[in-house]
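Colleague: after the sequence you'll find the predicted model.
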Amino acid sequence: MTQHTVAALFRRALDTVPTYQPGKQPAVVPGLTPYKLSSNELHLPPLPEILETMADVPNPAGYPDPTASALIAGLSEYLDVPTGHITVGGGASEIISALARVTTETGTETVYPWPSFELYPQTAALNGGTLKPVALTAAHEHDLTAMADAITEQTRMVLLCSPNNPTGTSIKQDNFEAFMERVPSDVLVVIDEAYWEFCTDPDALDGLAAAKAYDNVVLVRTFSKAHGLAGFRVGYAVAQPHVITALRKAILTFSVAQLSQNVALASLHQVDVIQARARSVAAARDEFVTALRSQGWEVPDAHANFVWLPLGDLAERFEDACIAQAIAVRKLTDGVRISIGAPEAMQRVVDIAGKFRDDNDPSSRTKTPAIQPY
């Protein structure tokens, strides 16, 4: 089969879809424990209640509940919204992809911040839409004024990420409300709050309240991050019933396995513990930010379970320096994202960062602070 024939098999939209670039793996270094700080995973161990639920494996010959009725009922009680305002999917990623499928086609536009979650341009382009990325501000935050300016009659969806992946900055509530005053009612606004449990910004956008207040807003959250269930692939959306009805047509039936539904519900029953653990991660994050800033690094305000270093041309060299010391971090565009992990891992990154800064700016000799156990 010729190359021309193979290309003819696929939709033209595929040519515009960015290819996902996986992060590098840490080197094997004798005497050093390797740490993966590149995927924003929760490094804390599973709760005992989760392990108990995992041990009770449903009959694999049977299909899962296609309506996820027990999990949605639990979410309904927790979120204080009717069940008709909620749906679940195989992680937040499947829900965002489904939102693109119900809004995007050739001739339509999707507006999104950049840099942000890599899935946004991938899923919008795959559905034939035109991509309209809007650069972040100098403070690495959403430029909501510019995003509103980018909306045209062809815009069908706007994606927001708060806290933003990879920069960790949050959207302010008053800025969001001003933004929504400029958004037409026939444009769907998606609020991706994958990291909301870690957010300590008192002025941050309340995505749940927005989903209740606006007919054209959908909130997307996940059990992957603070709940530590990334491997079970469970996300959920909250919106008005007409949005949920459309979403349910685009989310694959049986996409959330029964064990995943059971584990997510068990974790929801431990939400107070989950949120306390998220606060401990946030405290460790803030300590890490303080350590980096004391070395002279520019670090944006961080409100997720990771920290962003805007390194420009030095980003790949810093990533490689971490890899050489058995630490995997994530280079994205012109910076490096570092997930919060065990204290030993964070101390090693601080040590690497101090030496890296000295090697690249000898006029600024750094003093490396110690990361305290948590």
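Modeller: Looks like it came in fine.

Colleague: please make it C-alpha for all contacts and neighbour counts, starting now.
Modeller: OK.

Colleague: what segments of the stretch 251-374 of the chain are strands?
Modeller: Using DSSP state E, counting those that start in this stretch, the strands of the stretch 251-374 of the chain run over residues 306-309, 327-328, 330-332, 335-339.

Colleague: how about JSON lines for those, with mean neighbour count and distance to residue 127 added?
Modeller: Listed next are the strands of the stretch 251-374 of the chain as JSON lines, based on neighbours: other CA atoms under 10 Å; distance: least, CA to CA, whole Å:
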{"stretch": "strand 306-309", "mean neighbour count": "25", "distance to residue 127": "30"}
{"stretch": "strand 327-328", "mean neighbour count": "28", "distance to residue 127": "32"}
{"stretch": "strand 330-332", "mean neighbour count": "24", "distance to residue 127": "24"}
{"stretch": "strand 335-339", "mean neighbour count": "25", "distance to residue 127": "28"}
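
Colleague: how about those in a markdown table, adding distance to residue 231?
Modeller: Formatted as a markdown table, those follow (distance: least, CA to CA, whole Å):
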| stretch | distance to residue 231 |
| --- | --- |
| strand 306-309 | 19 |
| strand 327-328 | 19 |
| strand 330-332 | 19 |
| strand 335-339 | 17 |
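
Colleague: comparison target, given below:
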Amino acid sequence: MSKRFLLRDALSQFPPYVPGKPPAGDTGLTPYKLSSNENHRPPLPGVTEAVAEATQTPAAYPDPKSTGLVADLAAYLDVDPAEVVPGAGASEILSALTNITLEAGTSVVYPWPSFEMYPILAAARGAEKRAVPLLADGRHDFAGMLAQIDETTRLVLLCSPNNPTGPSVRTEELEGFMAEVPENVIVALDEAYWEFATDAEAVDGLAAFREHPNLVLARTFSKAHGLAGLRVGYGVADAEIATALRQVVAPFSVTAGAQAAAAKSLARTDEVLVRAKEVAATRDQFAADLRDLGFDVPDAQGNYVWIALDDEAAAAFEDACAAQAVAIRKLKGGVRVSIGADEALDRVRAVAADFAAGR
């Protein structure tokens, strides 16, 4: 079919981003959405009130620099405000990183499967995508990624805990990797789910950032803080990199309501972390129950569990959950189940038990 307009040829190479399905609403059951790793807990006290107060004048633009939020984050993280870059979720920070590093003739290295935006962002910049398959246990293959880095490589993306498989990058793994990566190559550590991690060996991204100037952290208020609908996150980077990021982040992308909510939630981080560990305890029990049924479930460190299945079984499992008004996420090689209400997880357990009995 001929093109009517002068669009980029590279668009044909964009892998589609498929959001999590909503739950079926015609089953007679209470529907649950466990397909997008959303936080099922209610907002912390004061958060919705902060949003309402900050948005009383919707005609006014928000502070383009998120000055108050940046100051609060810098104090909480013990970094210089010049090293903090706010954005509309961690996704905007990752997009900005690809924008300041990638172009035609360059390459980006990342684990796969991992966050679905990685290949989309790389394709958008015209860079060569070098996806390195995960190890059998769902962990990053750091030796494989090192082997893919050459003089064209401008960016490496890491995900800890890895979405969708679940394991965290461990301190020893990252330190060994960073020792081998050229110092002028930027390495992004996507820590969207770091608050849920309970592995004693999980890397402390902030400590690693202080040791490696080419390491950039991408974090979000979407998951543990439960602010996904407000779209607010941040990057932590060397001041030189941070300055470049600010050049390409869209102006006013973090709304006044998002800034206020994030600041209010950040002030209650102790409560956020308690909640995250409660989710982690539920996650660990859910993962153990699935393993007891004979399913292959990697180490789970986010607010979700990965069930490794072939594509046919994954589709059938997703359909069976949908019949119980529970939406989960089928991806290549398995299904991802977000941690949600007890009733929703019990329905998934029942589906899993039926599957196990039918094997």
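Modeller: Alright, I've got the coordinates. What you see is a predicted model; the values in this text were computed from it and never measured.

Colleague: quick revisit: between the strands of the stretch 251-374 of the first structure, which one is closest to residue 358 of the first structure.
Modeller: Comparing the strands of the stretch 251-374 of the first structure against residue 358 of the first structure with CA to CA, the closest turns out to be strand 306-309 (16.0 Å).

Colleague: run the chain-centre distance for the closest one.
Modeller: Its chain's C-alpha centre and that of strand 306-309 of the first structure lie 13 Å apart, by CA atoms, centre = their mean, to the nearest Å.

Colleague: what's the average distance of it to the second structure?
Modeller: Strand 306-309 of the first structure differs from its equivalent in the second structure by a mean of 0.1 Å after superposition (mean CA distance after the TM-score superposition for the first structure).

Colleague: related to what we said a few turns ago, of the strands of the stretch 251-374 of the first structure, which is nearest residue 133 of the first structure?
Modeller: Using CA to CA, the nearest of the strands of the stretch 251-374 of the first structure to residue 133 of the first structure is strand 330-332, at 15.4 Å.

Colleague: check which helices and strands the closest one is in contact with.
Modeller: helix 315-324, strand 335-339 (3 or more CA pairs under 8 Å, 6 or more residues apart in numbering; DSSP states H and E).

Colleague: give me the stretch of the second structure that it matches.
Modeller: Alignment of strand 330-332 of the first structure against the second structure: residues 329-331, by TM-score structural alignment.

Colleague: compared with the first structure, how much does that stretch deviate?
Modeller: Looks like 0.5 Å for stretch 329-331 of the second structure (mean CA distance after the TM-score superposition for the first structure).

Colleague: need the residues that contact that stretch.
Modeller: Contacts of stretch 329-331 of the second structure with the rest of the structure, by CA atoms under 8 Å, 6 or more residues apart in numbering, involve 20, 21, 34, 35, 36, 314, 315, 318, 335, 336, 337.

Colleague: what about the third one, neighbour count?
Modeller: Neighbours of residue 34 of the second structure under the rule other CA atoms under 10 Å: 27.

Colleague: trace it over to the first structure, please.
Modeller: In the first structure, the residue matched to residue 34 of the second structure (TM-score structural alignment) is residue 37.

Colleague: residue 213 of the first structure: which of the helices and strands packed on strand 330-332 of the first structure is closest?
Modeller: Closest to residue 213 of the first structure of these, according to CA to CA: strand 335-339, at 32.8 Å.

Colleague: which one of the contacts of stretch 329-331 of the second structure is nearest residue 238 of the second structure?
Modeller: residue 36 (31.1 Å).

Colleague: helix or strand for the closest one, which one?
Modeller: Assigned by DSSP states H and E, residue 36 of the second structure belongs to no helix or strand.

Colleague: before we move on, the earlier item: the match of residue 34 of the second structure reaches residue 336, doesn't it?
Modeller: No: between residue 37 of the first structure and residue 336 there is no contact, the gap being 10.6 Å when judged by CA atoms under 8 Å.
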